[in-house]
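**Q** Show me how the following folds:
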Amino acid sequence: MKATQIIPVLRIFDYQKTIEFYVDWLGFEVVWEHYFEKNTPVYMEVKKENMVFHLSEHHGDGTPGTRVMVFGEGIPAYHKELIDKKYKYNRPGLEKTFYGTVSFTVNDPFGNTITFNEEFDEEKHKDLEFSSIH
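**A** So this is what the prediction gives:
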């Protein structure tokens, strides 16, 4: 078996806070939204480049407190982009992890966490300043 895509489903509880966090701060775009009828919970897909998340207000779709690990490139630049936005509720530190990555973690308004990782490279990352908080 070869997976072609894995899409985590994260539980959300408030549409406006979802847009503020995922779209306005993290820079995702809403690809689509689905409602079974008027005044029912939303199920949506958000995307940033090749990262895709499904976000659901439906009871039973995902559990609050889910952790997602994202591995990629450009993590320090993305971290700086987010810090420069001065988002009121998240100011994550950049860390060098015990598992050999440059990393930062964000916490969404619903208790979910997303950790962004890039493989640590001594030369490439030599000038980065890391947070001492663990």
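**Q** Every contact and neighbour count from this point should use C-alpha atoms.
**A** Noted.
**Q** How far off centre is whichever helix in the chain runs longest?
**A** For the chain, the longest helix by residue count, based on DSSP state H, is helix 75-84. In this view, helix 75-84 has its centroid 13 Å away from the chain centroid, taken as Cα atoms, centre = their mean, to the nearest Å.
**Q** Next, the second sequence, to be compared with the first:
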Amino acid sequence: MVIPILRMFDREKTYAFYVDYLGFALEWEHRFDEGMPVYAELCLGGNVIHLSEHHGDATPGSAVRIGMNGLEDFLERLRGRDYPFMNPKIEQAPWGMKELTVMDPSSNRIVFYEETGE
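**A** Down below sits the predicted model:
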């Protein structure tokens, strides 16, 4: 299994984006000591990502692609949630996939995609 690590700067805003808005489940958090940076694991439909406040773990502005079925249903769930910072749409890519792109609070790009065969 490949698990991407994404940098985060504001844990509260990042969790509001991934957990409250996108629907990821927070599986665990780790700190070496009180007041130290957080390292966390989140899951969505069998997909796993790690988020880190640690300097050097990842670069802000990274990109991750997450395959899924039911992309249009996913978009409808997002539109039903109270998150005023994002208004995603589905686009048909010329390589035969539907894609929905969002940006997290640390400028990481998350592309959810579904193969269409077109």
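**Q** Superposed, how do the two chains score by TM?
**A** Overall, the chain-to-chain superposition scores 0.95 on the TM-score scale (TM-score structural alignment, normalised by the length of the second structure); 118 aligned residues with a Cα RMSD of 1.1 Å.
**Q** what stretch of the second structure does the very next helix or strand once past the longest helix of the first structure fall on?
**A** From helix 75-84 of the first structure onward toward the C-terminus, using DSSP states H and E, the following helix or strand is strand 95-96. The alignment of strand 95-96 of the first structure onto the second structure (TM-score structural alignment) covers residues 91-92.
**Q** Could you do stretch 14-23 of the first structure as well?
**A** Alignment note (TM-score structural alignment): stretch 14-23 of the first structure is matched to residues 10-19 of the second structure.
**Q** Contacts for the matching stretch, please.
**A** 8, 24, 25, 26, 53, 83, 104, 105, 106 (Cα atoms under 8 Å, 6 or more residues apart in numbering).
**Q** can you list these in TSV and add secondary structure?
**A** Supplementary listing: the contacts of stretch 10-19 of the second structure in TSV, determined by DSSP: H, G, I helix; E, B strand; the rest coil:
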residue	secondary structure
8	coil
24	coil
25	strand
26	strand
53	coil
83	coil
104	coil
105	coil
106	coil
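**Q** how near is residue 116 of the first structure to residue 29 of the first structure?
**A** 18 Å (Cα to Cα, to the nearest Å).
**Q** okay, those two: which has more neighbours?
**A** The neighbour count for residue 116 of the first structure versus residue 29, taken as other Cα atoms under 10 Å, is higher for residue 116 (23 against 16).
**Q** any idea which element the more buried one lies in?
**A** Using DSSP H and E, residue 116 of the first structure sits in strand 113-119.
**Q** ok, average deviation of that strand from the second structure?
**A** For strand 113-119 of the first structure, the mean deviation from the second structure after alignment is 0.6 Å (mean Cα distance after the TM-score superposition for the first structure).
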